[in-house]
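Participant: Have a look at this prediction, sequence included:
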Amino acid sequence: MNQKAQSGKADSAVKWVKVWDGPVRLFHWTLVLLMIGSYVSAKQGKLDVHFYLGYAILTLVLFRILWGLAGSQTARFSQFVKGPGAALSHLGHVLRREREDEVGHNAAGAYMVLALLALVLFQTITGLFSNDGMFEEAPLAHLVGGAWSDTFTLWHGYSFDIIVIAVALHVAAVLLYAVLLRQDLVRPMVTGWARLPAAFTAPRMAPVWLAVLFLLIAAAIVWAVVTYA
């Protein structure tokens, strides 16, 4: 489904449409909290807590990948990831203050979603091979030796800095939409509902049990890697 309506052409009638399911919204806000907790625990030297938060973050990212393959319609990568041309075209509309309503992520926002997922995945994986330079080693550090573990530790730190920059750009984009287009992107991610032209069809939502199954699969993968590697 690819439904959009430019501001000058859209039907004036609007309705509330559920665009985000509970699993996507829980993933989004839980990931925010876990990333903050991970940063704070590392700064305080509580590496045991930091490790467990990292496992939880990796579990969430793996879940989101599975949900992006077979979850609700707006969560699927095949639904919102389009070519670079579509992304550039959308950005052109934004700069001209021409609102384009979308059911889910827009073509430009899709690349930010992919970038953040890739960055967090890289950050958590490198963390599995890292060390604190003194006494503590992550569960997989012994597999690569001291020199490589030190390298992974550097990458782990640098990737977090890049994530901070990416998140800042993400927040700036949300604010830009609010100012230029009067479009609130935060409320739908909190409530799940958005005001859209009446011609839009509500997207299909996957069952909650499937989300629970995917979360258990993701958790089992992380547990097996950490325990038996």
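Facilitator: All right, it came through fine.
Participant: Only C-alpha atoms from now on, for both contacts and neighbour counts.
Facilitator: Will do.
Participant: Gln183: what secondary structure?
Facilitator: Secondary structure, DSSP: H, G, I helix; E, B strand; the rest coil: Gln183 is coil.
Participant: Against which helices or strands is the helix or strand containing Arg187 packed?
Facilitator: For Arg187, the host element (DSSP states H and E) is helix 186-191. Where contact means 3 or more C-alpha pairs under 8 Å, 6 or more residues apart in numbering; DSSP states H and E, helix 186-191 is packed against strand 193-197.
Participant: Residues in contact with the strand it packs on: which ones?
Facilitator: 5, 10-20, 101, 187-188 (C-alpha atoms under 8 Å, 6 or more residues apart in numbering).
Participant: Toward the C-terminus, what is the element adjacent to it?
Facilitator: helix 208-228.
Participant: In contact with Ala220, which residues?
Facilitator: Neighbours of Ala220 in contact, by C-alpha under 8 Å, 6+ apart: none.
Participant: Use this one as the comparison:
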Amino acid sequence: MRGKVAIEVWDSWMRLFHWGLVLAVLISFYTTKTSGAPFLFPIEVHAQAGYLILGLLVFRWLWGVLGSVYARFKTFLYPPAKTMAYSKALIQRKPSAYASHNPLGGWMVVIMLLSLTFQAVSGVFLSDDIFFQAPLYGLFGEGASSQLRTLHQWNSDLLIILIGLHLVGLVVHRLLGEPLLAAMLGGTKRFHQQPTDAHNEPLTASMLRLRALGALLIAAGVVVWLWF
């Protein structure tokens, strides 16, 4: 049964960021976690995917401060007590409805963004000691680069766990009647009643476009600088 309240939750910039990140992360993992990748120089493709990921993350961190109301971190980051209360209600299959990320999901998003950011940033200091050197390799000495390489490898395993938990969360919420994937595709969520965190958008469409353009220019500048 369709809900009575329809809310435009994820703006087009958020949806483009999300699916662009999914594609770039898939390419990044494919070029390191499988054999026989269909690229002439897979390490270079891996690095270029990392540059794109870093640019996308720069945009997301900026959009989390400057963007539409449901994309802002302050909208979906809750104190520990509220997060624990939501977790308990979720276990009891009685969670409150949230337009943006729920308290548990909001912290999960931030943890994943932090892990992805570390992965992308650490990558620009690495080398494979044969064919490839990232733009900032050796900036802090070879010892630091070696330590970052180890952390980069460990964090890639952590990311697999985080992505797995994210997918499990999607399935759980779908079973609870909340199709999060459909919302990230179309941008709209439907509810039987007003969600707990319903907000009015304080910014005009023209102001959002202006802010998005600024964030995109900064993110694109990072990618171009690293790529070339």
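Facilitator: Good, I have the coordinates. Worth saying up front: this structure is predicted, and the values here are computed from it rather than measured.
Participant: what's the TM-score here?
Facilitator: Superposed pair, TM-score by TM-score structural alignment, normalised by the length of structure 2: 0.86. Supporting alignment: 215 aligned residues with a C-alpha RMSD of 2.1 Å.
Participant: rewinding a little: filter the contacts of strand 193-197 of structure 1 down to the buried ones.
Facilitator: Among the contacts of strand 193-197 of structure 1, those scoring as buried are 5, 10, 17-20, 101, 188 (criterion: 16 or more other C-alpha atoms under 10 Å).
Participant: Inside helices: which ones of the residues you listed?
Facilitator: Pro188 (DSSP state H).
Participant: Turn the buried ones among the contacts of strand 193-197 of structure 1 into JSON lines, columns for distance to Val212 of structure 1.
Facilitator: Converted to JSON lines, these look like this (distance: C-alpha to C-alpha, whole Å):
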{"residue": "Ala5", "distance to Val212 of structure 1": "34"}
{"residue": "Ala10", "distance to Val212 of structure 1": "38"}
{"residue": "Val17", "distance to Val212 of structure 1": "24"}
{"residue": "Lys18", "distance to Val212 of structure 1": "20"}
{"residue": "Val19", "distance to Val212 of structure 1": "20"}
{"residue": "Trp20", "distance to Val212 of structure 1": "16"}
{"residue": "Asp101", "distance to Val212 of structure 1": "30"}
{"residue": "Pro188", "distance to Val212 of structure 1": "22"}
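Participant: Next step: the buried ones among the contacts of strand 193-197 of structure 1 restricted to strands.
Facilitator: Using DSSP state E, the members of those that fall within strands are 5, 17-18, 101.
Participant: quick one on the thing from earlier: what's the mean deviation for the helix holding Arg187 of structure 1 versus structure 2?
Facilitator: Compared with structure 2 after fitting, helix 186-191 of structure 1 deviates on average by 0.8 Å (mean C-alpha distance after the TM-score superposition for structure 1).
Participant: What range does that helix cover in structure 2?
Facilitator: Per TM-score structural alignment, the counterpart of helix 186-191 of structure 1 in structure 2 is residues 181-186.
Participant: And for stretch 87-97 of structure 1?
Facilitator: With TM-score structural alignment as the criterion, stretch 87-97 of structure 1 aligns to 83-93.
Participant: Going by neighbour count, list what's buried in the matching stretch.
Facilitator: For stretch 83-93 of structure 2, by 16+ other C-alpha under 10 Å, it's 83, 86-87, 90.
Participant: cool, and stretch 121-132 of structure 1?
Facilitator: Buried residues in stretch 121-132 of structure 1, defined by neighbour count with 16+ other C-alpha under 10 Å: 121-131.
Participant: Which one of those is nearest to Ala168 of structure 1?
Facilitator: Nearest to Ala168 of structure 1 among those: Gln123, at 17.1 Å, using C-alpha to C-alpha.
Participant: and that closest one, what is it in contact with?
Facilitator: 155-157, 159-160.
Participant: the strands in structure 2, which residues?
Facilitator: Assigned by DSSP E, the strands in structure 2 fall at 5-8, 188-191.
Participant: Kindly reformat those strands as JSON lines containing distance to Ala205 of structure 2.
Facilitator: As requested, the strands of structure 2 are exported to JSON lines (distance: least, C-alpha to C-alpha, whole Å):
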{"stretch": "strand 5-8", "distance to Ala205 of structure 2": "13"}
{"stretch": "strand 188-191", "distance to Ala205 of structure 2": "17"}
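Participant: Nearest to Met207 of structure 2, out of the ones you listed?
Facilitator: Using C-alpha to C-alpha, the strands of structure 2 put strand 5-8 closest to Met207 of structure 2, at 17.2 Å.
Participant: doesn't His50 make contact with Ala42 of structure 1?
Facilitator: Yes: the criterion here is C-alpha atoms under 8 Å, and Ala42 of structure 1 meets it with His50 at 5.9 Å.
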